[in-house]
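Q: got a predicted structure plus its sequence, pasted below:
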Amino acid sequence: METRYLLRLDVEFDQNAWEQARRKASRFVLVTTVPEEWKGQQMDAQEILKLYKGQISVEMNFAFLKDPFFTDEIYVKKPERVAVLGYLFLLALAIYRVFQRRVRQFITPEHPLKGPGGRKLTRPTGQAIFQLFQYVNVVLLELPDGRIQRSLDRSLTPEQRRILQGLGLDESIYV
């Protein structure tokens, strides 16, 4: 005796599912302050994108925008949220770049920072600087009188102190 199976499929196109998947897969956030006419040239989205792609440092700084985590539908379900999200990213990038620039002002080839694994950092990125502070932990202690005392779980390293000092800060920012 031989067993045979016969399958019959009815495929139906789901326009809503297709549109939702297409929107999610083809997302690109382009926020600009470039006017519609700039330097005597009409600036449509393609021209602005071409100009933008020619600026490699900008591209590198905004690489995180390409991560679906940051631009998933939770943030940009509605088109009017795109502009707000763009401004927030610009503000965050401006703060990040100022922070990185201030640290680089006092790091010299003669006195580099020691990065992870003992690497010498003469022009550290913001990310490398943040990695040096990755394991700074603040401990909250409740005292018998009900007050809360904040302290670090261990002393800051000389490199961490040097960075804070260069920024005009000390470890009291944590406590």
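A: In hand now; what should we look at?

Q: contacts and neighbour counts: CA atoms only from here.
A: Will do.

Q: past the longest helix belonging to the chain, which element shows up next along the chain?
A: Counting residues, the longest helix found in the chain (DSSP state H) is helix 80-106. Using DSSP states H and E, the next helix or strand after helix 80-106 towards the C-terminus is strand 113-114.

Q: residue closest to the middle of the chain?
A: The centroid of the chain falls nearest to residue 64 when counting by CA atoms, centre = their mean (5.1 Å).

Q: take a look at this one as well, against the first:
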Amino acid sequence: MLKDPTILDAIYLKQPKRIEALGTVFIMALLLNGLLEWRVRENMKQETEPLILPGKRKSFNPTAEMLLAMLKSIQVIRVQIDGHTIRTVSAHVNDNVKRVVRLAGYDMAIYTAQSVETAGR
């Protein structure tokens, strides 16, 4: 992530507080990346079938970069009808991507659950 020149090329910060804040955001992103990768790999230890990664590669130890590439395919459709919001996941999400969500310790409902802040509306 930090080695990606497209990310570092467009950063123009001069104030020390802003540089520190950006550094904190980068560290948090790296920690979340590592946590995602670790959770999936730990849960893969109980699996008998490898994940099919982009490029049709198979792995029991996917990188966070590959996992995020797979999760990127998830599209949430949000529709408002008479003041109510309905969320659904696009039908094109394949079972392998759903498996990544499960291996990360979540359910696909995280994409469709009504948030706490909009629950009372």
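A: On my side now, so go ahead. In this text, all values refer to a predicted model and were calculated from it rather than measured experimentally.

Q: what comes up buried for the longest helix of structure 1?
A: For helix 80-106 of structure 1, the neighbour count (16 or more other CA atoms under 10 Å) marks 82, 85-86, 89, 100, 103-104, 106 as buried.

Q: which residue ranges of structure 1 form helices?
A: Going by DSSP H, structure 1 shows helices at 15-25, 45-53, 56-61, 68-71, 73-76, 80-106, 126-132, 158-166.

Q: count the residues that sit near residue 160 of structure 1.
A: Using other CA atoms under 10 Å, residue 160 of structure 1 has 20 neighbouring residues.

Q: that one touches residue 133, doesn't it?
A: Yes. Judged on CA atoms under 8 Å, residue 160 of structure 1 makes contact with residue 133 at a distance of 6.9 Å.

Q: hang on, isn't residue 99 of structure 1 packed against residue 126?
A: Yes. Between residue 99 of structure 1 and residue 126 there is a contact at 7.2 Å, judged by CA under 8 Å.

Q: could you tell me where stretch 26-36 of structure 2 falls in structure 1?
A: Aligned using TM-score structural alignment, stretch 26-36 of structure 2 spans residues 89-99 in structure 1.

Q: so how far does the matching stretch sit from its counterpart in structure 2?
A: Following superposition, stretch 89-99 of structure 1 is found to deviate from structure 2 by 1.0 Å on average (mean CA distance after the TM-score superposition for structure 1).

Q: count of neighbours near residue 156 of structure 1?
A: 16.

Q: now which residue in structure 2 aligns to it?
A: Mapped onto structure 2 by TM-score structural alignment, residue 156 of structure 1 lines up with residue 93.

Q: list the contacts of that match.
A: 73-75 (CA atoms under 8 Å, 6 or more residues apart in numbering).

Q: list only buried entries from those residues.
A: residue 74.

Q: distance to residue 118 of structure 2 added to the contacts of residue 93 of structure 2, as JSON lines?
A: Shown next, in JSON lines, are the contacts of residue 93 of structure 2 (distance: CA to CA, whole Å):
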{"residue": "73", "distance to residue 118 of structure 2": "25"}
{"residue": "74", "distance to residue 118 of structure 2": "22"}
{"residue": "75", "distance to residue 118 of structure 2": "20"}
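
Q: checking the contacts of residue 93 of structure 2 against structure 1: which ones persist?
A: Comparing the contacts of residue 93 of structure 2 with structure 1 on both residues aligned by TM-score structural alignment, their matches' CA atoms under 8 Å, the contacts found in both are residue 74.

Q: out of the contacts of residue 93 of structure 2, which one sits closest to residue 103 of structure 2?
A: Minimum distance to residue 103 of structure 2 across the contacts of residue 93 of structure 2 is 15.5 Å, recorded for residue 74 (CA to CA).

Q: structure 1: which residue goes with the closest one?
A: Match for residue 74 of structure 2 (TM-score structural alignment): residue 136.
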